[in-house]
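Colleague: Build me a structure from this.
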Amino acid sequence: MYELKTKETDSSVIEFIENVDSVKKREDAYQLLDIFTETTGFEAKMWGPSIIGFGSYHYKYDSGHEGDAPLVGFSPRKAKISLYFAPGETKREELLKFFGKHTTGKACVYINKVTDIDTEVLKELIHQSVKFLQEMYPTQ
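Modeller: Next up is the predicted model:
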């Protein structure tokens, strides 16, 4: 049976950030930690070895595959900072037009540094993603 790699852990978010090699990425991670915490109202938790997630939801696909995931999150990776939002959110693409310098993947938005983006748009992306996922996967 498939085993999820990205699960919530008891690892310290602060310890993880303190171990980020780049001083600038570490500063950005603390800034993002504040923004995500303030915007979601959720405590930051480590998901797997490198994702800082906020809130959680339980999903179950028609295929029977199910699991838990953070509502939103980020990871200060070596190359870029990964921001995790709901991929199905229709307002996402519209908001990203005003976001600033970034690239996108299916569920990720990649940035080089926080100063490249509009943090007010980031807050709206976080808000929209949380709202979308909570409506799509209501807690029982």
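
Colleague: Could you use CA atoms for every contact and neighbour count after this?
Modeller: Fine.

Colleague: Counting neighbours, what do you get for Asp28?
Modeller: Asp28 has 19 neighbouring residues, counting by other Cα atoms under 10 Å.

Colleague: Share the number of residues neighbouring the closest residue in space to it that isn't next to it in sequence, please.
Modeller: Closest residue to Asp28 apart from its sequence neighbours, by Cα to Cα, 6 or more residues apart in numbering: Val114 at 6.0 Å. By other Cα under 10 Å, the residues close to Val114 number 19.

Colleague: what's near enough to touch Val114?
Modeller: 28, 31-32 (Cα atoms under 8 Å, 6 or more residues apart in numbering).

Colleague: One more, please, to line up against the first structure:
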Amino acid sequence: MKKTGESVAAFIAGVTPAKRQRDAATMVSLMREITGREPEMWGTIVGFGACHYRYPTGTEGDMPVAAFAPRKQATTVYLMDTGAHGDELAKLGPHDTGVGCLYIKDLEAVDADVLRDMIAADYRRVLDGDTGSVEITLLD
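Modeller: Now for the predicted structure:
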């Protein structure tokens, strides 16, 4: 995955439906607050910070340290491992999960403090090098 250099503001302005656009603007503010970094476009993903990852299998690449993507069906929040957030997920509100993805259909329907804590915990894990068998090198 690579940074595209495209405008985050222009990307968000083109997000549909309107609820997803509203949620995307909220996520930019939230992640900017948590990370202290400015958003950058990684394709259709809005990312904060950058790192290089390497799995024990040899698969490697670059990715944002914290990220989300406003998709038509839901806002996707990328996490290291959603399973590590069992207690928080129970308190979050309506959502779905994948191994490293949290899907939120309406950001106003979830507990913003719980979401903030989950994203901040994942961000700290990466900064602290607590990423299990995945080797992470911060790029900026």
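
Colleague: hmm, back to that, trace the residue nearest to Asp28 of the first structure over to the second structure, please.
Modeller: Under the alignment (TM-score structural alignment), Val114 of the first structure pairs with Leu107 in the second structure.

Colleague: And its match, how close does it get to Arg32 of the second structure?
Modeller: 16 Å (Cα to Cα, to the nearest Å).

Colleague: How about Ile136 of the second structure?
Modeller: Counting by Cα to Cα, the gap from Ile136 of the second structure to Arg32 of the second structure is 21 Å.

Colleague: neighbour count winner among these two?
Modeller: The residue with more neighbours, out of Ile136 of the second structure and Arg32, is Ile136; 23 against 16, by other Cα under 10 Å.

Colleague: nearest spatial neighbour of that one, skipping sequence neighbours?
Modeller: Tyr53 (4.6 Å).

Colleague: What lines up with that neighbour in the first structure?
Modeller: Counting by TM-score structural alignment, the partner of Tyr53 of the second structure is Tyr59.

Colleague: State whether its match is indeed within a helix.
Modeller: No. Applying DSSP: H, G, I helix; E, B strand; the rest coil, one finds Tyr59 of the first structure to be strand, outside a helix.

Colleague: Name the helix or strand for the residue nearest to the spatial centre of the first structure, please.
Modeller: What sits nearest the mean C-alpha location of the first structure, by Cα atoms, centre = their mean, is Gly73, with 1.7 Å. Per DSSP states H and E: Gly73 of the first structure is located in strand 72-76.

Colleague: In the second structure, what stretch matches that strand?
Modeller: Residue span in the second structure matched to strand 72-76 of the first structure, by TM-score structural alignment: 66-70.

Colleague: distance from that stretch to the first structure after superposition?
Modeller: Once the two are superposed, stretch 66-70 of the second structure sits an average of 1.1 Å from its aligned residues in the first structure (mean Cα distance after the TM-score superposition for the first structure).
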